[in-house]
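**Student:** the amino acid sequence is not available; the structure is as follows:
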């Protein structure tokens, strides 16, 4: 005994209620209003997004050596796994002086991770890292980094998090640094 083959029905439509069906309420029986056609002679208005003055042809003029790099929690963890010295590998990547910056939210996130990530916490407390104070409520690091980057376009964001990279790519003129293949 083999399987019975089901034949597909071609050009089958979903069944629809007629407008005279008694199950429909009175207000639903009204036919939908047709959209008004736009006048072709009228002037067309477009909404063009305003880019900040620091961007000239999508190139960020505020970026320059020494580079300020906002570091995310998972970037530190992945650099430990890949056995990379953070500051040295940043300088090798950009061929210039780099100042890794860490926000209070990222520090709080590393501290919350507990004893397992004590090496990451020790790296984050390195005196070469610049601490950036946060004024907002909550300690969600991704929102903090996105907010800081939208306000000031002078940062490079170092992260391995896919969602954060996707959010930052929507902001024009903000470069992303990430770790792949141990570099």
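**Tutor:** Received, thanks. Everything numeric in this text was worked out from a predicted model, so none of it was measured. Residues are numbered from 1 along each chain as shown.

**Student:** drop to CA atoms for contacts and neighbour counts, all remaining ones
**Tutor:** Fine.

**Student:** and whichever strand or helix holds residue 142, what does it pack onto?
**Tutor:** Assigned by DSSP states H and E, residue 142 belongs to helix 141-151. With contacts defined as 3 or more Cα pairs under 8 Å, 6 or more residues apart in numbering; DSSP states H and E, the packing partners of helix 141-151 are helix 104-113, helix 162-169.

**Student:** let's bring in a second model and compare:
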């Protein structure tokens, strides 16, 4: 198996583990057609499935599928020996044997769910079409002498997204705890809500006045202090240099 395909299959089975609770060894339910096709191709069924799911497996077969192999010609002796080496799955069809299609459907689809977390290995296209509508069913089949793991179906992806969104959701109490507030019960919430409505009825909200804002305080020129008042507008200009010179002359006369 190529490295890229093995990585894809490993990632897909990891998704089934996280979302639907699959665990190793995987329970692989095999039908009679899958056993016969792989036996004709001279492939080791257990090793081929292990390479496909990238993990340990527990191959299983139903009683109805074994009866289907017995009903064939004597050439199916090798296939019967391989089927007998697998673990027997009790399907409950003891009195009336059903076809492998009906038997596998009743074992896997339990109220629209893959209750027992089976990996299904089948060559029956009709069975694969039916099981695609059941979320969380990995499907394995042989295509051109290569055992293939089918990509996740639409029902599986929808179930995955639904579970992820439910896990990401946060309740109101959790939000209050994360924000540092005390969680409020329903009765307290109703009382506080009634008080708030009464207060809003008594005191109407003040509307904010819209208008031009003041200038930036950093760009405004500073006001002069009261200790140095500005000269009046009508007063003549003062010659500072001349006043200083007169003070010096008076001092010289005194000496």
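**Tutor:** Thanks, I have the structure now. Being a predicted model, the structure only gives us computed values, none of them experimental.

**Student:** give me the TM-score for this pair.
**Tutor:** The pair, once superposed, lands on a TM-score of 0.63 when counted by TM-score structural alignment, normalised by the length of the first structure; 125 aligned residues with a Cα RMSD of 1.9 Å.

**Student:** on that earlier part again, between the helices and strands packed on helix 141-151 of the first structure, which one is closest to residue 73 of the first structure.
**Tutor:** Of all these, helix 104-113 sits nearest to residue 73 of the first structure, with 5.9 Å by Cα to Cα.

**Student:** the next helix or strand after that closest one against the second structure, how far on average?
**Tutor:** Next along the chain after helix 104-113 of the first structure, taking DSSP H and E as the criterion, comes helix 118-124. Helix 118-124 of the first structure differs from its equivalent in the second structure by a mean of 1.0 Å after superposition (mean Cα distance after the TM-score superposition for the first structure).

**Student:** buried residues in helix 118-124 of the first structure, which are they?
**Tutor:** 120, 121, 123, 124 (16 or more other Cα atoms under 10 Å).

**Student:** with respect to residue 143 of the first structure, which of these is nearest?
**Tutor:** For the buried residues of helix 118-124 of the first structure, the nearest to residue 143 of the first structure is residue 124 (19.2 Å; Cα to Cα).

**Student:** equivalent range in the second structure for stretch 72-92 of the first structure?
**Tutor:** Aligning stretch 72-92 of the first structure against the second structure (TM-score structural alignment) gives residues 31-51.

**Student:** any idea which helix or strand carries residue 88 of the second structure?
**Tutor:** Assigned by DSSP H and E, residue 88 of the second structure falls within strand 87-89.

**Student:** in the first structure, which residues correspond to that strand?
**Tutor:** Under TM-score structural alignment, the match for strand 87-89 of the second structure is residues 130-132.

**Student:** can you check stretch 177-193 of the second structure too?
**Tutor:** Under TM-score structural alignment, there's no match for stretch 177-193 of the second structure.

**Student:** still on that earlier bit, which elements pack onto the strand holding residue 88 of the second structure?
**Tutor:** Judged by 3+ Cα pairs under 8 Å, 6+ apart, the packing partners of strand 87-89 of the second structure are strand 57-62.

**Student:** superpose on the first structure and give me the mean offset of the strand it packs on.
**Tutor:** Mean for strand 57-62 of the second structure is 0.6 Å (mean Cα distance after the TM-score superposition for the first structure).

**Student:** got the angle between that strand and helix 100-108?
**Tutor:** 120 degrees (axes from the mean of the first three to the mean of the last three Cα atoms, to 10 degrees).

**Student:** give me the residues contacting strand 57-62 of the second structure.
**Tutor:** 24-31, 46, 49-50, 83, 86-91, 103-104 (Cα atoms under 8 Å, 6 or more residues apart in numbering).

**Student:** how about stretch 141-152 of the first structure: buried residues?
**Tutor:** By neighbour count with 16+ other Cα under 10 Å, stretch 141-152 of the first structure contains the buried residues 141, 142, 144, 145, 146, 148, 149, 150.

**Student:** can you count the residues close to the aligned residue in the second structure for residue 105 of the first structure?
**Tutor:** Alignment note (TM-score structural alignment): residue 105 of the first structure maps to residue 64 of the second structure. Residues lying near residue 64 of the second structure (other Cα atoms under 10 Å) number 26.

**Student:** cool, and residue 117 of the first structure?
**Tutor:** Residue 117 of the first structure, neighbours per other Cα under 10 Å, totals 15.

**Student:** how about it, what does it touch?
**Tutor:** Contacts of residue 117 of the first structure by Cα under 8 Å, 6+ apart are 77, 110.

**Student:** the second structure: which residue goes with that one?
**Tutor:** By TM-score structural alignment, residue 117 of the first structure lines up with residue 76.

**Student:** how much space between that match and residue 63 of the second structure?
**Tutor:** Distance of residue 76 of the second structure to residue 63 of the second structure, computed by Cα to Cα, to the nearest Å: 16 Å.

**Student:** how about the strands in the second structure?
**Tutor:** 26-30, 57-62, 87-89, 109-110, 113-114, 118-121, 139-143, 146-149 (DSSP state E).

**Student:** who touches the fourth one?
**Tutor:** Counting contacts by Cα under 8 Å, 6+ apart, the residues outside strand 109-110 of the second structure that touch it are 115, 131, 134.

**Student:** quick one: closest of the helices and strands packed on helix 141-151 of the first structure to residue 26 of the first structure.
**Tutor:** Of all those, helix 162-169 comes closest under Cα to Cα, at 45.8 Å.

**Student:** how distant is that closest one from the center of its chain?
**Tutor:** In terms of Cα atoms, centre = their mean, to the nearest Å, the centre of helix 162-169 of the first structure is set 2 Å apart from its chain centre.

**Student:** that helix packs against which elements?
**Tutor:** Where contact means 3+ Cα pairs under 8 Å, 6+ apart, helix 162-169 of the first structure is packed against helix 141-151.
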